[in-house]
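Enquirer: have a look at this prediction, sequence included:
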Amino acid sequence: MEFEAFEIFVSKPRLARYLISCSNSQGRAMKLYAANIRVAQAFYPILNLFEIFLRNEINEKLSNYFDDQAWIINQKGGFMSDSSLGPKYWLKTQIVKAEINLKGKVAAGNLIAEQTFGFWTSLFEPRHYKLMSGVIIKCFPNKPRFVNRNSIAVSLKDIREFRNRIYHNEAICFIGTTIDFTQAIKIKKELYDLLVWMNANLMDFVYPFDSIDSEIENALSI
C-alpha cells in the first residue's frame, strides 16, 4: 500500500510521530508502525494471563478472609460501603454495573469475571487495602521482604496503564520521538516479578507464549 493511502486510514496525527522518528522515511514509518503492533501483540497473552491469575488469586484470598465464596456480592454492604470510601463507593458501583450488564445471570463467578483489571488493582490502594486488613498481600507469598503494598501498587499501576495503551492501539515504541522500548522491557520485568512472587511455577505456562524480546529486537532493526 502507498503511504498516502495508508495515512488516510491510520490518520496523519497518529503517523506523524513515526515519520519524525524515521527521519521522514515513509517506508520505515510504515514498517515501524507494523512493528509496534507486533510488539503489542506479543504482550497480549502475557498481560491476559497475568490478569486472570491475579484476579483469581485475589478472589481466593478474599473468599477465605470473609469465609464467603460470594464475597463480591455480599461485601457491597460490607467494606465496599465503608464510610471512609464515601461518597462515590467506586468498587460497589462497579459491582452494581456488572449486575445490570449480566441481566439476571448474577452469580459470584460471573461477577468475578466481569470486573475490569482496574477493579482488581484498585484493591491495593490504601483506602481499600486497609479495609481488608491487607490480606491480599498474601497473593504474593514469594515476594522479597522489602516489597510492600506500595511497591506492588506502583507496579500494578504501571502495568495497567501500559495494558490500556496496548488495548487502545497507542504507540509503545517511543520515548518522545526516539524509538525506544525501555518502558516495554521494564513492564515485562514487572510482570514476571509479580508472576514469580505469586507462584514460580506459573512461568512454565507463560514462557511458551513469550515472543516479546524477539519482536522488540526486530523492531529496533528497522
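Expert: Done, it's in. Residues are numbered from 1 along each chain as shown.

Enquirer: only C-alpha atoms from now on, for both contacts and neighbour counts.
Expert: OK.

Enquirer: can you list the buried residues in stretch 129-137?
Expert: Neighbour counts over stretch 129-137 (16 or more other Cα atoms under 10 Å) mark 129, 131, 136-137 as buried.

Enquirer: just flag the most distant two among those residues.
Expert: L131 and I137 (12.9 Å; Cα to Cα).

Enquirer: just the strands in the protein please.
Expert: Here the chain has its strands, by DSSP state E, at 174-175, 178-179.

Enquirer: any chance of those strands in JSON lines, plus distance to E215 and mean neighbour count?
Expert: Below are these laid out as JSON lines (distance: least, Cα to Cα, whole Å; neighbours: other Cα atoms under 10 Å):
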{"stretch": "strand 174-175", "distance to E215": "15", "mean neighbour count": "14"}
{"stretch": "strand 178-179", "distance to E215": "14", "mean neighbour count": "15"}
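
Enquirer: S23 and Y129, how far apart?
Expert: 48 Å (Cα to Cα, to the nearest Å).

Enquirer: let me redo that: I95
Expert: From I95 to Y129 the distance is 17 Å (Cα to Cα).

Enquirer: so what's the spatially most central residue of the chain up against?
Expert: When Cα atoms, centre = their mean is applied to the chain, the residue found nearest the centroid is R160 (3.5 Å). Residues in contact with R160 (Cα atoms under 8 Å, 6 or more residues apart in numbering) are 117-118.

Enquirer: below is an additional structure, to be compared with the one above:
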Amino acid sequence: MNWNDLERLFSPARLGRYSAARAGDTTKAALDYTYNLQLSEAMMPMLNVLEIALRNGIHTRLSALYGREDWWETWVADTNFNWQNKEVAYAKAKLNRRHEPQTPDKIIAELTFGFWSSLFNTQFQHVLWKDLRLVFTRCPKHQRKRHNISSALNQIRDLRNRVFHHEPLLWLTPTLIQQHSVGVMVINWLEPDLAVWLNTQDRLPTKWAEWNITSD
C-alpha cells in the first residue's frame, strides 16, 4: 500500500509525525509506522503479566485486610474512595449489560489499570499502604516506598494507554525500552520467577533493537 493510500485511510495528522521524523521520506516513514504496530503488539505480554499479577496481588491483600472478597463494598460510604466507588459502579454496570454475574472475580477483571494504580495515591498513605506494600515483597526495602510504587505504576498506566490508543511509541521520553524496563522491574518486585517466565514470551527488546538498526 502506498503512502497516499495510508494517509487517506489513517489521516495525514496521524502519519505526519512519521513523515516529519524522516524528513519527508515516505518509504522510511511507512516502515516506521509498521514497526510502531509491531512494537505495540510486542508490548502486550509485559502489560498483560503486570496488570493481572498486580490486581490479583492487591485483591489478596485487601481481602485479608477487610476480611471479605468484595472489599470495595466497605468503601461505599467513604468519601475518600469516591472515584474508586464510581469505577466499581461502572464495572458492575458493564457486567449487567452483558448479563453476567457480579462476582468478585468478574468485578476485579472489569476494573481498570487506573483503578489499581490509584490505590497507591498519596491520599491512601495511611489507609492502604501498610498492607499494599506487601504486594511487592521482593522490592528492595530502600525502594519500597509508596511514592516509588505509585510513580512506576503511573508511568506504566500512561504507556498502556498510549499502546491501547495506537499512539506513536518510537519517540517517547523516556524511550519505549526504558519504560518497558520499568514494567519488568515492577514484575520482579511482585515475583521474580514471573519476570523470568515473561522473558520467554517477550519480543519487545528484540523488536526495539531491530527498529533502531533501521533508524540509523
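Expert: Thanks, I have the structure now. These figures come from a predicted structure and were not determined experimentally.

Enquirer: if we can go back for a sec, the buried residues of stretch 129-137 of structure 1 in helices, which ones?
Expert: Among the buried residues of stretch 129-137 of structure 1, the members falling in helices (DSSP state H) are Y129.

Enquirer: the helix of greatest length in structure 1 vs structure 2, average distance?
Expert: Counting by DSSP H, the longest helix found in structure 1 is helix 26-66. Compared with structure 2 after fitting, helix 26-66 of structure 1 has a mean deviation of 0.6 Å; criterion: mean Cα distance after the TM-score superposition for structure 1.

Enquirer: and for the counterpart of D158 of structure 1 in structure 2, the neighbour number?
Expert: Residue pairing (TM-score structural alignment): D158 of structure 1 is matched to Q155 of structure 2. By other Cα atoms under 10 Å, the residues close to Q155 of structure 2 number 16.

Enquirer: pretty sure Q155 of structure 2 contacts H180?
Expert: No. Look at Q155 of structure 2 against H180 with Cα atoms under 8 Å: they stay out of range, at 9.9 Å.

Enquirer: and S25 of structure 1, how many neighbours?
Expert: Using other Cα under 10 Å: S25 of structure 1 sits among 12 other residues.

Enquirer: setting aside sequence neighbours, what's the nearest residue to it?
Expert: Spatial nearest neighbour of S25 of structure 1, chain neighbours left out: L19 (6.2 Å); criterion: Cα to Cα, 6 or more residues apart in numbering.

Enquirer: same question, D210 of structure 1
Expert: In space, and not counting its chain neighbours, D210 of structure 1 is closest to A42: 6.6 Å by Cα to Cα, 6+ apart.

Enquirer: list the contacts of that neighbour.
Expert: 209-212, 215.

Enquirer: kindly report the same for Y35 of structure 2.
Expert: Residues counted as contacts of Y35 of structure 2 (Cα under 8 Å, 6+ apart) are 207, 211.

Enquirer: from L169 of structure 2, how far off is it?
Expert: Distance of Y35 of structure 2 to L169 of structure 2, given as Cα to Cα: 9 Å.

Enquirer: what's the answer for A13 of structure 2, then?
Expert: According to Cα to Cα, A13 of structure 2 stands 16 Å off from L169 of structure 2.

Enquirer: give the aligned range of stretch 194-214 of structure 1 in structure 2.
Expert: Matched against structure 2 by TM-score structural alignment, stretch 194-214 of structure 1 falls on residues 186-206.

Enquirer: end to end, how far does that stretch reach?
Expert: In stretch 186-206 of structure 2, first residue to last residue: 20 Å (Cα to Cα).

Enquirer: over to stretch 110-129 of structure 2?
Expert: Stretch 110-129 of structure 2: ends 23 Å apart by Cα to Cα.

Enquirer: could you do stretch 67-76 of structure 1 as well?
Expert: Span of stretch 67-76 of structure 1 from end to end, Cα to Cα: 15 Å.

Enquirer: for stretch 161-170 of structure 2, same thing?
Expert: Across stretch 161-170 of structure 2, the terminal residues are separated by 15 Å (Cα to Cα).

Enquirer: could you report the separation of the aligned partner of I137 of structure 1 in structure 2 from G57 of structure 2?
Expert: Using TM-score structural alignment, the partner of I137 of structure 1 in structure 2 is R133. Using Cα to Cα, R133 of structure 2 is found at 10 Å from G57 of structure 2.

Enquirer: ok so, going back, what number of residues lie near the residue nearest to S25 of structure 1?
Expert: When neighbours are counted by other Cα under 10 Å, L19 of structure 1 registers 20.

Enquirer: same check on the one 3 residues further on?
Expert: Other residues near C22 of structure 1 come to 20 when the count uses other Cα under 10 Å.
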